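> give the three-dimensional model of this entry:
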Amino acid sequence: MASTFSFDIVSDFDRQELVNAIDQTVREIQARYDLKDTKTVLELGEESIVVNTDSEFTLDAVHTLLQTKAAKRNLSLKIFDYGKIESASGNRVRQEIKLKQGISQEVAKQITKLIREEFKKVQGSIQGDAVRVSAKSKDDLQGVMQHLKQEDWPVALQFTNYR
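Model (predicted):
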């Protein structure tokens, strides 16, 4: 039997689910009466989504649609980082939505500090854009998971490599 157990805290999303959510959003835009003639375009890049539409009103409607479709596909809305709205050619508006992946150093430090203060028998260590949590007892690790789920973090947290 292993002497210590561990898991990793990461901030990631399923890219295929995001592709499906964007695809469903585009289909609904083409089908909805109020959005059909707006010539709205959603482009998924490597690290962002670019929305090009005819007004800020339709941009808000596209945001709502995208968030609804993402939530139905179990994607956290915290992965979207909305940029500023820019004017595009032909009286259109354009917005870049960055996709957040990985835990920043500041958030990782906050997580490890919280683990140190709340759980004396558990160790947290920062490993790149993830946090490794280890302890001698699986019950302690599950307590850490429950505590972290109750907090409101600026990024979406997932727990992986539980062993």
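> C-alpha only now, for contacts and for neighbours.
Fine.
> please, where are all the strands along this structure?
Applying DSSP state E to the chain gives strands spanning 5-10, 41-44, 48-53, 80-88, 92-99, 122-127, 130-135, 158-160.
> helices or strands next to the shortest one in the packing?
Meaning strand 158-160. Applying 3 or more Cα pairs under 8 Å, 6 or more residues apart in numbering; DSSP states H and E, we find strand 158-160 packed against strand 5-10.
> now the other sequence, so there's something to compare against:
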Amino acid sequence: MPSFDIVSELDIQEIDNAVNQARKEVDGRYDFKGSKSEIGWDKDKKEITLNAEDDYKIEQMGSILQTKLHRRGVDIKAVKFDKVEPAGGKMLRQKVTLQQGIDREVAKEIIKVIKDSKLKVQPQIADDKLKVSGKSIDDLQECIALVRGGSFAVPLQFNNMRS
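Okay, the predicted model is just below:
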């Protein structure tokens, strides 16, 4: 029985490259000269930290980071900016979390869209991805087109197509 997976994955290497490019731009910009602004990147937690002295610099660093991520092909839906919080020593901090995997609510929403379409496919939740199986590859391709056309809270990719 043909099947495929719906996943939400990020290319960590591209994120690493984007963070390094953003750091270089912040270091070279005139309005950041002499400031203690920095961009931290924790690969294990998949979290980026923006540290700066004022709201303007935090906002500019966030904008630079978003631009670099977008240019490297990282979907901005996967990037979640938390509130700016005081970090001590007249500094401000903003955490940027990277969302990977499909959580239960989004998975249920995708399943509802698929079932409402009356396509002859069976979606099921498997950990942080969805497995969709059907009798014909044409039905699966229609399902992919349907899900691509929808707007969901996370970026979606389709892989492991088996016939």
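> ok so, going back, I'd like the strands of structure 1 as CSV, with mean neighbour count and distance to Asp34 of structure 1 appended.
As requested, the strands of structure 1 are exported to CSV (neighbours: other Cα atoms under 10 Å; distance: least, Cα to Cα, whole Å):
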stretch, mean neighbour count, distance to Asp34 of structure 1
strand 5-10, 21, 39
strand 41-44, 16, 15
strand 48-53, 19, 13
strand 80-88, 14, 21
strand 92-99, 19, 16
strand 122-127, 18, 48
strand 130-135, 21, 43
strand 158-160, 14, 37
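> redo these as CSV? Include distance to Val26 of structure 1.
Below are those laid out as CSV (distance: least, Cα to Cα, whole Å):
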stretch, distance to Val26 of structure 1
strand 5-10, 29
strand 41-44, 7
strand 48-53, 11
strand 80-88, 17
strand 92-99, 16
strand 122-127, 38
strand 130-135, 33
strand 158-160, 28
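> grab the most central residue of structure 1 for me.
Centroid check for structure 1 by Cα atoms, centre = their mean gives Ile79 as the closest residue, at 2.3 Å.
> just give the nearest non-adjacent residue to it, would you?
Spatially, and ignoring its direct neighbours in sequence, Ile79 of structure 1 is nearest to Lys100 (4.7 Å; Cα to Cα, 6 or more residues apart in numbering).
> that neighbour and Ile22 of structure 1, how far apart?
16 Å (Cα to Cα, to the nearest Å).
> cool, and Val41 of structure 1?
11 Å.
> so between Lys100 and Ile22 of structure 1, which is more surrounded?
Neighbour comparison, Lys100 of structure 1 and Ile22: the larger count goes to Ile22, with 21 against 18 (by other Cα atoms under 10 Å).
> ok, that one - contacts?
Leu42, Leu66, Lys69 (Cα atoms under 8 Å, 6 or more residues apart in numbering).
> let's go with 7 Å and repeat that
By Cα atoms under 7 Å, 6 or more residues apart in numbering, the residues touching Ile22 of structure 1 are Leu66.
> what of the one 3 residues further on?
Contacts for Thr25 of structure 1 were tallied using Cα under 7 Å, 6+ apart; they are Leu65, Leu66, Lys69.
> what about Lys69 of structure 1, neighbour count?
Other residues close to Lys69 of structure 1 by other Cα under 10 Å number 20.
> for it, which non-adjacent residue is closest in space?
Computed as Cα to Cα, 6+ apart, the closest residue to Lys69 of structure 1 that is not its neighbour in sequence is Ala21, at 5.1 Å.
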